[in-house]
Each structure stands twice: as C-alpha cells, then as structure tokens.
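Colleague: Prediction below, plus the sequence it came from.
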Amino acid sequence: MRPLSFNQATAKYWPLVEVVKGCEGAGVRHVGLWREPVEEYGLARSAALVRDAGLTVTSLCRGGFFGADDWFDNNRRALDECAELGAPALVLVCGGLFGRTLADARGRVAAGLAALAPYALDVGVTLAVEPMHPMFTADRSVVASLSGALDLCEPYPAEAVGITLDTYHVWWDEQVLPLIGANGDRIACFQLADWVVPLPQDVLVGRGLPGSGHVDFTPLVEAVLATGYDRPIEVEVFNQDLWNRPGEEILKDTIAAYESVMT
C-alpha cells in the first residue's frame, strides 16, 4: 500500500505546528501543505519544522489563477517556496473566467504555463495542473476535464508540467481510466476525496473522506499504481463539519478512511 500524505486542508483550522506534530506521532511521514499557513509560520521555519520531524512535503497548494494581475510573480514565488520546502509539485488551480470568455481564459492558462515552464525546470518543481469538476469552471478553474489538462501539458516535459489528479474532480469521467493509463508520467500528485450528496449550498466544502460517498476508488487507485506511480497519495477533503472537529480526530479518521479504500 502506498503511504498516506495528509493534506493540511483536511484539517483547515489545525495550526501547522500541530499538523506536523500530529502526523509525526501517528506515523504519517508525508504532508501536503498550503501556502497561507506556511507564510504565516514563515517559509524557512516551515521547511525546518517538517524536516526536523522527519516528514516530507508531497505538494504545495496553490499556484495558478492565471487571470489575476499578479499571476506571474505569484507563481514564481510559489515555485521558489516549493523548492525551499522540498515539495516536488506545485498544485495549480488555474482560475475561472475573470470576466473573459471561456476561450480567452483557457488561452491565458496555456500562456501562463509557457511562461513558467522553464523556471519550473530550473528549480526542479513540477507545475501540476489540477482539472476540476465542471461546476467550478466560472470561478475556480477553466480546466474542467482530465483530457483538457493533459492537452495543456503536452508541449512540455513531464518534469516541468504535469497534473494533480483528484478523485473528487475526475471520478465521473468515462475516459478517466484510459487517460490515466496512457499518461502516468504526467501524474505529479494523486489526491483522494469522495463525492457526497446532497451537496451543501457552498459546493466547495462538499467533499467527504474516502469511502463515505459515491466514488469507486478501487479502479482509480489501481489505474494510477499500474502506471508506476511511486509517490505518497494525499487525502485532501474540504468539509466544514470535518473542519469543526479536533485535528487529532480528523487525522485519525483520515488514516482509517485511507486504509479502508486502499485495502
């Protein structure tokens, strides 16, 4: 069984120090980090905190939002932060319409990757485009399918531009298994979250721990592992009820949920 990486967004209100301490105590050796808590604690301090606990960082979230005015400088900083933390992948939430047509917004994503790919290679971090469920197209990501994300990757070496594959966003796609099988080298980060119903009014926080909803994890996990994917697998869940619980409980239940769908 591939090792678990605990993405700190699953326990949104748990301070970074406690996340690291909790993972260390529970035997979880890998974490996915977010830029805001890292910035709050300090980049160098965060890197030292994780390193001294014997943990590794599997991803940093987030870059992208290519429709914003400061997209270039912001993403360059994010790549530098990944390098400092030892994170191999920068998760890209590519951004919504920003008042543009869908075609223009997608064109900005392609142009952004072209501008950033050489620097990503220089610092040894993969720009990991995350295809998101189509319901997020207007406000969060105009990259709304796995095939669309892979098309964006195609001009670049896999070391520079790959994908973040999140089960929550792709489980419904009839082509997901063959696309995974044909593009395993592009998977820079693999994340698990479940689709639960009914969705809350704020669909952003409508995810569930693996095994609590409707995603069939077995074929997805088997397809990814069959490509030779050898990195830890993250669990990243946005769920307000989950966030309201103590961090230690969230981590314990995350470990149990992960094991339930991986065995």
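Modeller: Looks like it arrived, so ask away.
Colleague: From here on, just use CA atoms for contacts and neighbour counts.
Modeller: Will do.
Colleague: The residue nearest to Leu242 when sequence neighbours are not counted: which element?
Modeller: Distances taken as C-alpha to C-alpha, 6 or more residues apart in numbering place Ile250 nearest to Leu242, at 6.8 Å, with adjacent residues excluded. Assigned by DSSP states H and E, Ile250 belongs to helix 247-262.
Colleague: For that helix, which residues meet the burial criterion?
Modeller: 247-248, 250-251, 254-255, 257-259, 262 (16 or more other C-alpha atoms under 10 Å).
Colleague: Save these as JSON lines, and put in distance to Ile163 too.
Modeller: Below are those laid out as JSON lines (distance: C-alpha to C-alpha, whole Å):
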{"residue": "Gly247", "distance to Ile163": "29"}
{"residue": "Glu248", "distance to Ile163": "30"}
{"residue": "Ile250", "distance to Ile163": "27"}
{"residue": "Leu251", "distance to Ile163": "26"}
{"residue": "Thr254", "distance to Ile163": "23"}
{"residue": "Ile255", "distance to Ile163": "24"}
{"residue": "Ala257", "distance to Ile163": "24"}
{"residue": "Tyr258", "distance to Ile163": "21"}
{"residue": "Glu259", "distance to Ile163": "24"}
{"residue": "Met262", "distance to Ile163": "21"}
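Colleague: Below is an additional structure, to be compared with the one above:
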Amino acid sequence: MSGVVNVNRISLNQITTENWSLREAIDGCVRNEIPTISVWRHKISEVGLKESKKMIKESGLGVSSVCRGGMFPALTASERVQRIDDNKRAIEEAAELGTDVLVLVCGAAPDKNLPESRKWVQEGIETLIPFAEQHKVKLGIEPLHPMYAADRSVITTLGEANALQNSLASSQVGVIVDVFHVWWDPFLYQEIENARGNILGFHVSDWKVPLPDIFKGRSMMGDGVIEIPRIRQAVEENDYHGPIEVEIINQDIWDMPGDETLKLMKKSFVEHV
C-alpha cells in the first residue's frame, strides 16, 4: 500500500470556510479543483434545500456527508421527539443532496446523568434506523474528544462508538473517525480495526500545542502533534477508501480569504495526510 495520499480524495468540510456561504464554498471548490464537499445544515437553511441541491448538482461536486444530526438527549420526552423529527429532516436533506452519510454529534447530558443520556442516544439512533434505511442514508456516530462531553457529546471514544454500533446491529449505522477527537486514545488502532467495514468517514485537522481554544482550537494539518498519516493508513487497512474531509474550526483560518484557505488546505493535505 502506498503511503502517499491521493489529493483527489480531499473534501472541504464546509465549517473550514465558515465565513463563506454555500454558494461561495461551492464556487471555491470548483476554482481550486476540490472535488467533494461536506455540507453543514445551517448553510443549507440559508438558501433552502431545493436551491442547495440545484447549486451542488450544477457544480458537479460530490457530497461526502451532511453535518450534522444527533443531539438526542433532552430532559423531556417531547423534546426528545422533537430531536428525532429534526434528525429525520437531516436524513431527508442528506438524501436530497446525494450523500449517503449523515454525521451524528450525539449530544450532551442535560441533567449531568451521563448513563441516562447515553441510553437516550442509543434509543434515538435506534428510532431513526428504519427512516434512514428508507432514504438510503447511513448514520455515522462521531465520537468527540472528552473535553466536549459537557456540551456536545457523551460518546467520547471510538470504543464507545463501536460498542454502540454493535449493540444497534444495523448496517445503516457506522462510525466517523476524526483525528482531532481520537488521536490521543491508547486503544485507537485496535478500535479502528474493530470498526472494520463500518467506517463511514475520515476527518483531518491537527492539534496545536498549546491548544488555542476549546471550540475553535483545530489547526491546519502539519501544525500540531497528530500522527495523521498513520491514522489514515489504519483506516485504509480497515476498508475505508472514501473522501477525506478537512474539518477545521479555527477563527484565524475562518478570517483568511477563502481561496487562500483552500490552497493552504490542499498543500497541507498532500504533505501531512
């Protein structure tokens, strides 16, 4: 297996150019020969699903995923039903835009009860499976770094995500491997092997030291400590050969001219992924 990544696998996760509209991001990808985009739902809502679909189709871009579904835990049953309804809309959006992957950020514990919230996450995904299957969209459980357990996800390791996927026992459910969230895990490579055949996405960025910010702390590949090529080769050895999304949440990068970001992104992708 070659250790060199094919630049044609690059996908712009739209959050990397947060200051751009969907139209601007699509045009930027076309100008910079980036073949694939991952679309965020708040960008879809700005122009509507119909117009989003039209723009993407006319551009010729592939769609690697839609971000995001999830956020299942809530204090009341009615709130949890509302979360399910919103996830169904997200599944419909993914299907309309031509991707078969909806990324799930599972949600935090609203009442400090982590076990209960993890149960709600499982119940929420289980409820969605028939609807996802009907729309031919797979649900990608993305474990987030433990520092996000308080406000974004009670699923914090790839091992947890794998266990959840196994307990659901559905081919509609898989996992997302994002290097920013999992690089530190002493069981990472064993868990990537355990996820064989169920990896639905691979996301790259870097962990700069010191971390500049908890939420907006991701850096461009090569600017931090993550052994990205080793993780990439591990997911490839376990049957993931799809698009590689560059997902960078960083105010300084957001404030750069978008085309400059995409040029730097491609250069860093070739050299450090």
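Modeller: On my side now, so go ahead. Owing to the predicted nature of the structure, the values given are computational and were not obtained by experimental measurement.
Colleague: Would you mind reporting the TM-score between them?
Modeller: TM-score for the superposed chains, counting by TM-score structural alignment, normalised by the length of the first structure: 0.96, backed by 261 aligned residues with a C-alpha RMSD of 1.2 Å.
Colleague: burial measure for the residue mapped onto Lys57 of the second structure from the first structure, as a count.
Modeller: Using TM-score structural alignment, the equivalent of Lys57 of the second structure in the first structure is Arg51. For Arg51 of the first structure, the neighbour count with other C-alpha atoms under 10 Å is 15.
Colleague: so which strand or helix has Arg51 of the first structure?
Modeller: Going by DSSP H and E, Arg51 of the first structure is in helix 43-52.
Colleague: longest strand of the second structure?
Modeller: Using DSSP state E to define each element, the second structure has its longest strand at strand 62-70.
Colleague: Quick check, Ile231 of the second structure in contact with Asp178.
Modeller: No - look at Ile231 of the second structure against Asp178 with C-alpha atoms under 8 Å: they stay out of range, at 9.6 Å.
Colleague: What are the neighbouring residues in contact with the residue located most distally from the centre of the first structure?
Modeller: Here the first structure reaches farthest from its C-alpha mean at Thr101, the gap being 25.9 Å by C-alpha atoms, centre = their mean. Listed by C-alpha atoms under 8 Å, 6 or more residues apart in numbering, Thr101 of the first structure has no contact partners.
Colleague: so what corresponds to it in the second structure?
Modeller: In the second structure, the residue matched to Thr101 of the first structure (TM-score structural alignment) is Asn113.
Colleague: How about Gly211 of the first structure?
Modeller: Under TM-score structural alignment, Gly211 of the first structure pairs with Gly222 in the second structure.
Colleague: Quick check: closest non-adjacent residue to its match.
Modeller: His272 (5.4 Å).
Colleague: same deal with Glu159 of the first structure?
Modeller: Counting by C-alpha to C-alpha, 6+ apart, Glu159 of the first structure lies nearest to Thr126, which is 5.6 Å off, once chain neighbours are set aside.
Colleague: can you give me the helices in the stretch 1-150 of the second structure?
Modeller: 22-31, 41-47, 49-59, 77-97, 114-134 (DSSP state H, counting those that start in this stretch).
Colleague: Looking at the ones you listed, spot the one closest to Gly107 of the second structure.
Modeller: helix 114-134 (7.6 Å; C-alpha to C-alpha).
Colleague: how about that closest one: buried residues?
Modeller: 114, 117-118, 120-122, 124-126, 128-129, 131-133.
Colleague: Next, format those as TSV and append distance to Leu164 of the second structure.
Modeller: Compiled in TSV, the buried residues of helix 114-134 of the second structure are given as follows (distance: C-alpha to C-alpha, whole Å):
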residue	distance to Leu164 of the second structure
Leu114	15
Ser117	13
Arg118	9
Trp120	12
Val121	9
Gln122	7
Gly124	12
Ile125	10
Glu126	10
Leu128	14
Ile129	13
Phe131	18
Ala132	17
Glu133	18
